[in-house]
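Engineer: kindly generate the corresponding structure for this input.
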Amino acid sequence: MAVSGRHAVHRTMVLVDVERFSAPGRTLHHQLDTRAGLYAVVAEAMAAAGVPWEDCHHEDRGDGLFLLIPPEFPKAPLVEVLPEALARAVRGHNGTSHDAARVRLRLAVHAGEVAFDQRGATSTALTDAFRLLDAAALKQALAGSPGVLAMIVSRLVFDDVVRHCATLDPATFRPVQAAAKEFRELAWIALPDHPYPADPTVLTPRSPDTPAPETASADHVATGPASGPEAHARYDGPGPRGVHIAGDVQGSGPGITIGAATGDHLTIGTPPPPAQPPHNPR
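Structural biologist: Now for the predicted structure:
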């Protein structure tokens, strides 16, 4: 239930978006069926997590929706139960739907202060939640998964909830530096119905002075040692900071050029020899 007024109140935020809602093969009729299916599967999954639909503030976003859950409902079921229930409900929907009405979903979970007025809800925290939902790394994670759901949680939710879950392995999440417009934040991605292998090294505590992982280009999921034309250097402790190299590494001998495929060039080589004094024949 929404509360109007000038003061913000705490809410857990659940945002869901349909992958490729505007795909060419999805006609208006299919979009309507897709939206009906979206609402049905989200309501089913919320009920499985113990959160009645009617107790939440919810708003439509055309190709998605978001819900604001009152603070009396615990957050843990929203990362322990909701994702698997949502994936299960999606598979049920897809099994009885036309190919063009089948869905795969992105899910974001965040929490923070929200203000309400006659038109709906707003806050910086809610804007941040939408930035997480739209993160390129989340889209890439879903595109590369055989499952039907990819989830991203904010650093706050991961640190305060996921790390302490009894039935969820936080080592199956992967850190990502989500970047969109002015938004730059560390977040965590999971594939609930096709999880990443457990990797306890991603949970290594960082010192207070250690910056969050950064990327030189788009937001990036750190999944382990790199191979091929892209290399990752992770910064997990004191000492020199690592870098993220995107693009080809070209050249040999005294210097190499990084990022030649992207147009952003950085050449690393041996420094030029010191200038010699002019020859002064006697």
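
Engineer: switch to C-alpha atoms for all contacts and neighbour counts from now on
Structural biologist: Will do.

Engineer: contact partners of stretch 5-21?
Structural biologist: Residues from elsewhere that reach stretch 5-21, judged by CA atoms under 8 Å, 6 or more residues apart in numbering: 31, 38, 63-71, 75, 103-117, 126, 129-130, 133.

Engineer: just the buried ones from the residues you listed, in PyMOL syntax?
Structural biologist: Buried subset of these, written as a PyMOL selection, criterion 16 or more other CA atoms under 10 Å:
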select buried, resi 31+38+63+64+65+66+67+68+69+70+75+103+104+105+106+107+108+109+110+111+112+113+114+115+116+126+129+130+133
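
Engineer: which of the contacts of stretch 5-21 fall in helices?
Structural biologist: In this view, those that belong to helices under DSSP state H are 31, 38, 126, 129-130, 133.

Engineer: all helices of the stretch 101-250 of the chain, in order?
Structural biologist: Taking DSSP state H, counting those that start in this stretch, the helices of the stretch 101-250 of the chain run over residues 124-133, 136-143, 155-160.

Engineer: who wins for proximity to Arg234 among those helices?
Structural biologist: Closest approach to Arg234 among the helices of the stretch 101-250 of the chain is made by helix 136-143 (16.5 Å; CA to CA).

Engineer: let's compare: structure for the following, please.
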Amino acid sequence: MDVTGRSESPPVRSTTVVTPDSHQYFIVLVDIEDYSPRPDAVQVALHDAVHEVTTFALVQRAGVTPSGHRFTDRGDGMLVLLPPTVSPTLLLREMVRGLDDALVEHNQKHAPDYRMRLRVGLHHGPVVRKGKLWTGSAVNDLARLVDADPVRKVLKAAKRAHFTLVLPEALHEATVRGRFPGIDPAAYLPFDFVTKHQEERRGWITVPGYAAPPGLARPGEPGTKGTGRRGGGRGPDTPGGPDGDDGAGDDGAGGEGAAPPAVPARDVLPGGLASPPHARNGRGEAGDLHVRVEGGDYVAGAKVGGDQVHGDKRITVHAKGPVRL
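Structural biologist: Sure, this is the predicted structure:
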């Protein structure tokens, strides 16, 4: 008590919050479509099933050791952290096919109320782990991608699909555009969206079993939002811009519901061939040649099979140089 008779307040002690160091991980985010409207008992069953399906795809198919991945529940799905030593191209091949196979088996065994379809995202970046709390911009960015409205709409349009897979642009650039065996660049299309904080973002989406995501137009098509670089169309800063140097991903067909091309389908051309004259327009300029892939895609001169490479494709035909898918 001071000389005035008032009680002295205890001194305020400053505390320093020590944040754990971040570590690099591959991040897999899985969300169940239409989870919340279902009865509680169904939600419990789906909660168990999504763990089984995801674990099968990662451990049995992608070869990730049981101790090599960590997961946390998200109510309507799960978040998985994988070590940075895991191959991203292996995940895009084997994890994807494993998920598809496991979902087919699950949905064949169960009544409609207990069937599930998923929105799945893959990312890579630093994550801070503090107990069951996992934070980091990579986790937040992936959650926004998986929850984006274009992703929900694509899955709704893909009636026979079991899930969609979304990637951030940087991971798509580092993996899909590399044309690794078993990964079909034409099966991916870009989509743009705006976050609740009014941030413009771009992701890439594929639907296993479809030549390209249904309901999502090719980049640059007029009157369609969410498929071109901000504001529509392809600009100089867009991969595959005016120089026509890239055909990966951007040249996939629009999937179910897309308008058929005006040119007849023909067999796919292996990489390395010069542009044929009949694939050019009346002025002798390079144009688009529509093809139907029956037995797999030619990627970098090698034929690659797989369930994601069949169906209608659109390839860019250049006036000079190789034909690229």
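
Engineer: superposing both, give me the TM-score.
Structural biologist: Here the TM-score for the pair of chains, by TM-score structural alignment, normalised by the length of the first structure, is 0.69; 210 aligned residues with a CA RMSD of 2.3 Å.

Engineer: distance to Pro197 of the first structure for the helices of the stretch 101-250 of the first structure - can I get that in JSON lines?
Structural biologist: Compiled in JSON lines, these are given as follows (distance: least, CA to CA, whole Å):
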{"stretch": "helix 124-133", "distance to Pro197 of the first structure": "22"}
{"stretch": "helix 136-143", "distance to Pro197 of the first structure": "14"}
{"stretch": "helix 155-160", "distance to Pro197 of the first structure": "18"}
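
Engineer: can you say which of these is nearest to Gln250 of the first structure?
Structural biologist: Closest of these to Gln250 of the first structure is helix 136-143, at 25.9 Å (criterion: CA to CA).

Engineer: mean deviation of that closest one from the second structure?
Structural biologist: When the second structure is overlaid, helix 136-143 of the first structure sits 0.6 Å from its aligned residues on average, using mean CA distance after the TM-score superposition for the first structure.

Engineer: what sits closest to Glu221 of the second structure if chain neighbours are left out?
Structural biologist: Gly233 (7.1 Å; CA to CA, 6 or more residues apart in numbering).

Engineer: give the aligned equivalent of Thr206 of the second structure in the first structure.
Structural biologist: Here Thr206 of the second structure is matched to Ala190 in the first structure, going by TM-score structural alignment.

Engineer: who's in contact with its match?
Structural biologist: 150-152, 172-174, 196.

Engineer: again with Met151 of the first structure
Structural biologist: 83, 106-109, 138, 189-192.

Engineer: separation between it and Gly62 of the first structure?
Structural biologist: The span separating Met151 of the first structure from Gly62 of the first structure equals 19 Å under the rule CA to CA, to the nearest Å.

Engineer: any idea how far Ala212 of the second structure is from whichever residue in the second structure pairs up with Ser97 of the first structure?
Structural biologist: Mapped onto the second structure by TM-score structural alignment, Ser97 of the first structure lines up with His110. Going from His110 of the second structure to Ala212 of the second structure by CA to CA gives 28 Å.

Engineer: neighbour count: the two, which is higher?
Structural biologist: Ala212 (32 against 11; other CA atoms under 10 Å).

Engineer: quick check: the more buried one touching Ala187?
Structural biologist: Yes: with contacts counted by CA atoms under 8 Å, Ala212 of the second structure reaches Ala187, the gap being 4.4 Å.

Engineer: how many neighbours does the aligned partner of Lys196 of the second structure in the first structure have?
Structural biologist: Using TM-score structural alignment, the partner of Lys196 of the second structure in the first structure is Lys181. Applying other CA under 10 Å, we find 6 residues neighbouring Lys181 of the first structure.

Engineer: ok so, going back, quick one: which of the helices of the stretch 101-250 of the first structure is nearest Val79 of the first structure?
Structural biologist: Across those, closest to Val79 of the first structure is helix 155-160 (CA to CA), at 8.9 Å.

Engineer: residues in the second structure aligned with that closest one?
Structural biologist: Under TM-score structural alignment, helix 155-160 of the first structure corresponds to residues 169-174 of the second structure.

Engineer: which residues touch that stretch?
Structural biologist: Stretch 169-174 of the second structure is contacted by residues 123-124, 202-204 when judged by CA under 8 Å, 6+ apart.

Engineer: again, only this time at 6 Å
Structural biologist: Gly203 (CA atoms under 6 Å, 6 or more residues apart in numbering).

Engineer: buried residues in it?
Structural biologist: By 16+ other CA under 10 Å, the buried positions in stretch 169-174 of the second structure come out as 171-172.

Engineer: mean deviation of that stretch from the first structure?
Structural biologist: Comparison of stretch 169-174 of the second structure with the first structure after fitting gives an average deviation of 0.8 Å (mean CA distance after the TM-score superposition for the first structure).

Engineer: any chance of CSV for the contacts of Met151 of the first structure, columns distance to Ala166 of the first structure?
Structural biologist: Formatted as CSV, these follow (distance: CA to CA, whole Å):
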residue, distance to Ala166 of the first structure
Pro83, 15
Arg106, 24
Leu107, 21
Ala108, 21
Val109, 18
Leu138, 25
Ile189, 18
Ala190, 16
Leu191, 18
Pro192, 16
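
Engineer: in strands, which of those residues fall?
Structural biologist: Secondary structure from DSSP state E places 106-109, 189-190 of those in strands.

Engineer: ranges for the strands of the second structure?
Structural biologist: 22-32, 70-73, 77-82, 118-130, 133-135, 163-168, 189-194, 200-206, 288-293, 297-299, 302-304, 311-316.

Engineer: now those in a markdown table, with distance to Arg177 of the second structure?
Structural biologist: Below are those laid out as a markdown table (distance: least, CA to CA, whole Å):
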| stretch | distance to Arg177 of the second structure |
| --- | --- |
| strand 22-32 | 18 |
| strand 70-73 | 28 |
| strand 77-82 | 22 |
| strand 118-130 | 15 |
| strand 133-135 | 29 |
| strand 163-168 | 12 |
| strand 189-194 | 12 |
| strand 200-206 | 11 |
| strand 288-293 | 19 |
| strand 297-299 | 11 |
| strand 302-304 | 15 |
| strand 311-316 | 15 |
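
Engineer: nearest to Leu216 of the second structure, out of these?
Structural biologist: strand 189-194 (7.5 Å).

Engineer: counterpart of Asp55 of the first structure over in the second structure?
Structural biologist: In the second structure, Asp55 of the first structure lands on Gly68 (TM-score structural alignment).

Engineer: how about the contacts made by Arg115 of the second structure?
Structural biologist: By CA under 6 Å, 6+ apart, the contact list for Arg115 of the second structure reads Asn107.
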